[in-house]
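curious how this folds, go ahead:
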Amino acid sequence: MMSIQSTYQLTQSQKMMVFILSMSLYGLSNMFTELIPSVQLGVIELSVEYFAFIPLTLCILFHPFYAAIGASLGEIIFGELMLGQFGGIGEVEKFITFSLGMFIAGILVRNPLNRRQVTFAVFAGLLVHHLLGTIVDIGKVWVGVEEFEAVSGLAESIVIVEGVALLNDLLFSGILFALLPTLYLVPRLYGKIEPLLGMKPRNNKVQYSLGQIVTPKLVVTSVVLAAVAILSEFLSETDWAFGEWEPEFLETFGEWFIWVPIASAAIVTLIVLGVMRSKSKNNSKEFGNLG
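Predicted coordinates for the structure are as follows:
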């Protein structure tokens, strides 16, 4: 049976470039979501949680694993550590669920020009990410490591609240800030951005079934990672929590400090794009000399 990974190969330096590009771009986007106000409707909060189209597009066009891990790390570095909001072991749950969701979305797309595949992959990735987070939030209340009662005396009301939040994440943020931009960017960038970065586009002519993607190994790995994510989040609400780091930069230096991580992420992005562009030009010259 054909290996799916064999359909798209990158060098180690290219993988690293994809990783850093995803980390800086998504980290930069997370800074701007911090500046967008949320709307509170009772116990339900409508907000722009993230610009998921950035990691989704990178996972579909480039390498799903390195793009997904890079985006998650970018959120932690630029969106939390540099703002003094690192939650310690509790960040493991967010890192795993987001990376897993983006990775699954990336590998589900066999042909980036197929809008149906892209749509299915986007919603599948978002569902994995948000559903795991919803299960964790509900479980923390039911187990008792966190107190929350939307309806006085009725802990089960968390199911309704989290269910509505899940629908908001999928139908509001999911469509506006994930699906629509991804559907627009992927077919327009496919085959055009890769050569500029010194890479070949993914082969969209090779056919393989969904069963070859969702293998028993992937299912088992996903279940194990989900269990680790749930356990880490549960521990973060107990006396076993560790690794929290909250120096309160914003309170110390003022709201202007948010522009420090924004500038840092932007600089890293420009450096990576410059290096990729330089390598692309060098490759073009080499091919020209050979001709």
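
when you work out contacts or count neighbours from here on, use the C-alpha atoms and nothing else.
OK.

buried ones in the lengthiest helix in the chain?
Longest helix in the chain by number of residues (criterion: DSSP state H): helix 259-290. Going by neighbour count (16 or more other CA atoms under 10 Å), the buried part of helix 259-290 is 261-262, 265-266, 268-269, 272-273, 276-277, 279-281, 283.

equivalent analysis for stretch 213-227, please.
Here stretch 213-227 shows 213, 222, 225-226 as buried, counting by 16+ other CA under 10 Å.

swap in stretch 181-191?
Counting neighbours by 16+ other CA under 10 Å, stretch 181-191 gives 181-183, 186-187, 190-191 as buried.

contacts for that stretch, please.
Applying CA atoms under 8 Å, 6 or more residues apart in numbering, the contact partners of stretch 181-191 are 53-54, 56-57, 60-61, 112-113, 115, 118-119, 200-201.

please provide the structure for the following sequence as well, for comparison with the first:
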Amino acid sequence: MTTTVSKGAQAHKLMVFVLSMSLYGLATLVSELIPSVQVGIVEFSVEFFLFIPLTLAMLFDPLSVALGAATGELVFSEIMLGQFGGIGELEKFLTVTIAIYIAGTLVRDPRNLKAVAAAAIGATALQLAMSAGVDILKVVFAVEEFEAVPGLPESVFFTEGFAFLNDLLFSGILFCLLPTLFLVPRLYGKIEPLLGMKPRTAEDAPEVPSAKLVLGAVACFVVAVLAACLSKAGFSLIEWEAEWAESTGAIFTGLGVAAVIAIVAAFCLHRNATLSRA
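Sure, this is the predicted structure:
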């Protein structure tokens, strides 16, 4: 009985991983099609649709969702578009995984709007801060030249800090906080039964972030910094870019593939739920 339950739980986690991978991969490809708008020194652009993995992480297994989202971004917005940055891809993979996983563990009750809002904006700020930190350290360690932004003080700390606030206040609020705050309480208790899972409660919620998790996150961030620095210094290992990289055809092909995978994953989860209730 225990073995059967364990296998069922692992199957659900795998399907949640695939669903998160395909949905977030689809979202990152859509963001590639949205142009940015420059107003003076301020650039308004859609950096990410992080609300998708954030919502899933607050309803399902956070680790499966976090790894799925990071994998989806790598596969669909990099490899499917004909480019791969080698070891440097570890930076985004690790920072996205850390942020989403922590957000998912912070929400004990998805009906608690304050907790959902705090986790959503906190995770977004964490991911952006880690990315800014990596960029700053690359300049500090002299593996990348600092490119000053016209109209801003010639300081990497000020430039990265400005970019952090700009992304957090624009993309962070419009495409992370508000959609997550809207979706989580409305999907809670409705989507889980369709996939054969029980809604999250305080009793079976993931363990709250501990000192061990914090140390693990710090260690992963250090690895991300090292990977980014090594990549910028020329030690990228496997790095390639196709002739058709980032072409419109590649983007639409990726959109189609991601949509098909998402539909198949959702169908498999729903079918397993129907069979388990029969």
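
before we move on, back to that, hmm, which two among the buried residues of stretch 213-227 of structure 1 are most spread apart?
By the measure CA to CA, the buried residues of stretch 213-227 of structure 1 have their two most distant members at 213 and 226, which lie 18.6 Å apart.

ok so, going back, which of the buried residues of stretch 181-191 of structure 1 lies closest to residue 252 of structure 1?
Nearest to residue 252 of structure 1 out of these is residue 181 (CA to CA; 36.5 Å).

which one in structure 2 is aligned with the closest one?
Under the alignment (TM-score structural alignment), residue 181 of structure 1 pairs with residue 179 in structure 2.

what's the first helix or strand after the helix or strand hosting its match?
Using DSSP states H and E, residue 179 of structure 2 maps to helix 178-187. Next along the chain after helix 178-187 of structure 2, taking DSSP H and E as the criterion, comes helix 191-194.

relative to structure 1, which residues correspond to that next one?
Residues 193-196 of structure 1 are matched to helix 191-194 of structure 2 when aligned by TM-score structural alignment.

quick check: the match of residue 181 of structure 1 vs residue 256 of structure 2, distance?
Going from residue 179 of structure 2 to residue 256 of structure 2 by CA to CA, to the nearest Å gives 24 Å.

repeat for residue 186 of structure 2
Residue 186 of structure 2 sits 28 Å away from residue 256 of structure 2, going by CA to CA.

check residue 21 of structure 2 too.
Separation of residue 21 of structure 2 from residue 256 of structure 2 (CA to CA): 14 Å.

now do residue 69 of structure 2
Applying CA to CA, the value for residue 69 of structure 2 to residue 256 of structure 2 is 17 Å.

now do residue 250 of structure 2
Residue 250 of structure 2 is 10 Å from residue 256 of structure 2, where distance means CA to CA.

so which residues of the stretch 101-250 of structure 1 form strands?
With strands called from DSSP state E, counting those that start in this stretch, the stretch 101-250 of structure 1 shows them at 244-245.

enumerate every residue touching the aligned partner of residue 74 of structure 2 in structure 1.
Mapped onto structure 1 by TM-score structural alignment, residue 74 of structure 2 lines up with residue 76. Contacts for residue 76 of structure 1 (CA under 8 Å, 6+ apart) come out as 27, 86, 91.

good, we can wrap up now.
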